[in-house]
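Q: structure for the following, please:
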Amino acid sequence: MTDIIKSIILGIIEGITEFLPISSTGHLIIANQFISFEESFTNMFDVVIQLGAILSVIYYFRKDIIPKSLNIAENKRIFDIWFRAAVGVVPALILGAAFGSFLEEKLFNPVVVSTMLVIGGLVLIFIDRKDRPSRFHDVATMDYKTVLLIGLIQCMAMIPGTSRSAATIIGAMLLGADRKTAAEFSFFLAIPTMIAASGYSLLKHHASLNSHDLLVLGVGFVVSFIVALLVIAFLMNFIRKHTFQSFGYYRIVLGIVILAWIFLW
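A: Below is the predicted model of the structure:
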């Protein structure tokens, strides 16, 4: 299998899974057991193609998050969203810098991913079944204490298989956001979180990249952007009529199947 075909397949997996609460990192780790590049490039590829998915968020929500001017009064809601995203990302930046490398070394394996898929699925179903009143119906109205707590809960996603979007959605719903607001905030919070992660990976590894590596990264980047854009549109339409529970059941089934494959075959 050529590197370009691998890049396309992994880009599709990333685009589909980044914003659904099913763990893109977990799916990529599992996929890397069958389709992968050289280890150091695989680690960077998995992070950098997430940037393509993140740019799809910026494009899809461009009217909500790109100000027409720097006048705060004219673009109050947009700046309110960015301020909240900036506050929400602080815990991930601090804890990621402190423990990211250690967790990547110790926990990035199929057993941990599968276990967290099951646990996260159970939690997602339990939280979404609870009938609780919603205090927040717009990201721009969320108070900063709530935003910071959601950002702290998001850090659970440092354990692969947890899912950054699932952790953010669960945290937001637990703290009073409705489904739509929880999903939107998971998108907005992903922007600074994943740009920081991708930028760090590029700075760390860019010197070792050759023209072929850049082509492979570029293909994966474009594929993940296109697929993620379609998935965002699907999810925002889906949650208007459905709960997140189906994603929880998917996580549980996938996790059990992988654990059975690991220990029985």
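Q: could you use CA atoms for every contact and neighbour count after this?
A: Fine.
Q: packing partners for the top helix by length along the chain?
A: In the chain, with assignment by DSSP state H, the single longest helix is helix 76-107. Helix 76-107 is packed against helix 62-65, helix 144-154, helix 179-205, with contacts defined by 3 or more C-alpha pairs under 8 Å, 6 or more residues apart in numbering; DSSP states H and E.
Q: buried stuff in it?
A: Using 16 or more other C-alpha atoms under 10 Å as the burial criterion, the residues of helix 76-107 that qualify are 77-82, 84-93, 96.
Q: now do the helix or strand following that helix against helix 179-205, angle only.
A: Of the helices and strands lying after helix 76-107 in sequence (DSSP states H and E), the nearest is helix 110-129. Taking axes from the mean of the first three to the mean of the last three C-alpha atoms, to 10 degrees, helix 110-129 and helix 179-205 form an angle of 160 degrees between their directions.
Q: another for comparison:
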Amino acid sequence: MDSHLLTVILLGIVEGLTEFLPVSSTGHLILASELLGYNAAEWATFNVIIQLGAILAVVVLYWRTFWNVATGLLARDGGSWRFVGILLLAFLPSAVIGLALHSKIEEMLGAPKIVAVALIVGGIAILVIERMLSSFRYHAVDRIPFSHALGIGFIQCLAMIPGVSRSGATIMGALSMGVDRRTAAEFSFFLAIPTMLGATTLEMVKNRHELTSGAVNWADVGVGFVVSFVVAIIVIKLFVGWVSRRGFASFAWYRIAAGTAALIWLLAR
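A: Below you'll find the model as predicted:
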């Protein structure tokens, strides 16, 4: 297997493993570029587009939920309309702020030290929030108040700093507002769909020429897409069961360990 194809497969695995875990897929992809020694700039568009493979995994695993919501919208069911409204409200802050700060966000993508520090700080934040949890008031996505959904959306924007983790910010924001662990995780999955679709569309429009003339082409994207999809299917199934029983502390300790190791390595180079 040549080194280029191996990089494609490895990045697909990293994306599928980390997209829905509170450990930052973007941060891991940035650190992977430093560790493996490939040109991160050439793979930036690839890394964003293969996120759609992970998003498709959510659609496949939760197709009944989406089908019920779609049929409920046609039947003018209040719960279905509320479900969509909650997701749109939570998505709105990242859409507005992401567009406004797009160039600043891209600058941070080339700073692996920011990723390492964010991993550590995020891990500590998860431990603090987990320790503060007492009781949960909301046990279904469509029961989350609109004001809380908007608040979670603003908290999600912290993930524009690479290493913070979109899923981590969303889940911790939901937990701090009284959403139970399983529902918080599933809400993060559902919110990923409009968020990642928006980010991918923007990246494809902006860098469409790179996929036809650059070092990374559509065939590479296809392989990465399939790999991230398969891996994400497995991860989502295991993740929901794990956090329902054991919480998020193990991911926090992983973040702290990985961030510390990465920071030491980056400073010692």
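Q: for the closest residue to residue 18 of structure 2 other than its chain neighbours, list the residues it contacts.
A: Counting by C-alpha to C-alpha, 6 or more residues apart in numbering, residue 25 is the residue found nearest to residue 18 of structure 2 once chain neighbours are left out, at 4.6 Å. With contacts taken as C-alpha atoms under 8 Å, 6 or more residues apart in numbering, residue 25 of structure 2 has the following neighbours: 14, 15, 17, 18, 19, 163, 165.
Q: CSV for these, including secondary structure, distance to residue 64 of structure 2 and neighbour count?
A: Below are the contacts of residue 25 of structure 2 laid out as CSV (DSSP: H, G, I helix; E, B strand; the rest coil; distance: C-alpha to C-alpha, whole Å; neighbours: other C-alpha atoms under 10 Å):
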residue, secondary structure, distance to residue 64 of structure 2, neighbour count
14, helix, 27, 21
15, helix, 25, 30
17, helix, 23, 24
18, helix, 24, 23
19, coil, 22, 26
163, coil, 32, 33
165, coil, 27, 30
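Q: quick one: which two of those residues are the most distant?
A: 17 and 163 (14.7 Å; C-alpha to C-alpha).
Q: leaving aside the residues adjacent along the chain, what's closest to residue 222 of structure 1?
A: Of all residues not flanking residue 222 of structure 1 in the chain, residue 52 sits nearest, at 6.3 Å (C-alpha to C-alpha, 6+ apart).
Q: give the aligned equivalent of the one you found in structure 2.
A: Residue correspondence, TM-score structural alignment: residue 52 of structure 1 in this structure matches residue 53 in structure 2.
Q: and if you look at residue 92 of structure 1?
A: In structure 2, the residue equivalent to residue 92 of structure 1 is residue 94, according to TM-score structural alignment.
Q: now for that match: which residues touch it?
A: Contacts for residue 94 of structure 2 were tallied using C-alpha under 8 Å, 6+ apart; they are 153, 154, 156, 157, 195.
Q: now do the contacts for the last one.
A: Pointing back at residue 195 of structure 2 there. Under the criterion of C-alpha under 8 Å, 6+ apart, the contact list for residue 195 of structure 2 reads 91, 94, 95.
Q: repeat that with 7 Å
A: Residues touching residue 195 of structure 2, when contacts are defined by C-alpha atoms under 7 Å, 6 or more residues apart in numbering, comprise residue 91.
Q: any idea what it aligns with in structure 1?
A: When structure 1 is aligned by TM-score structural alignment, the residue opposite residue 195 of structure 2 is residue 193.
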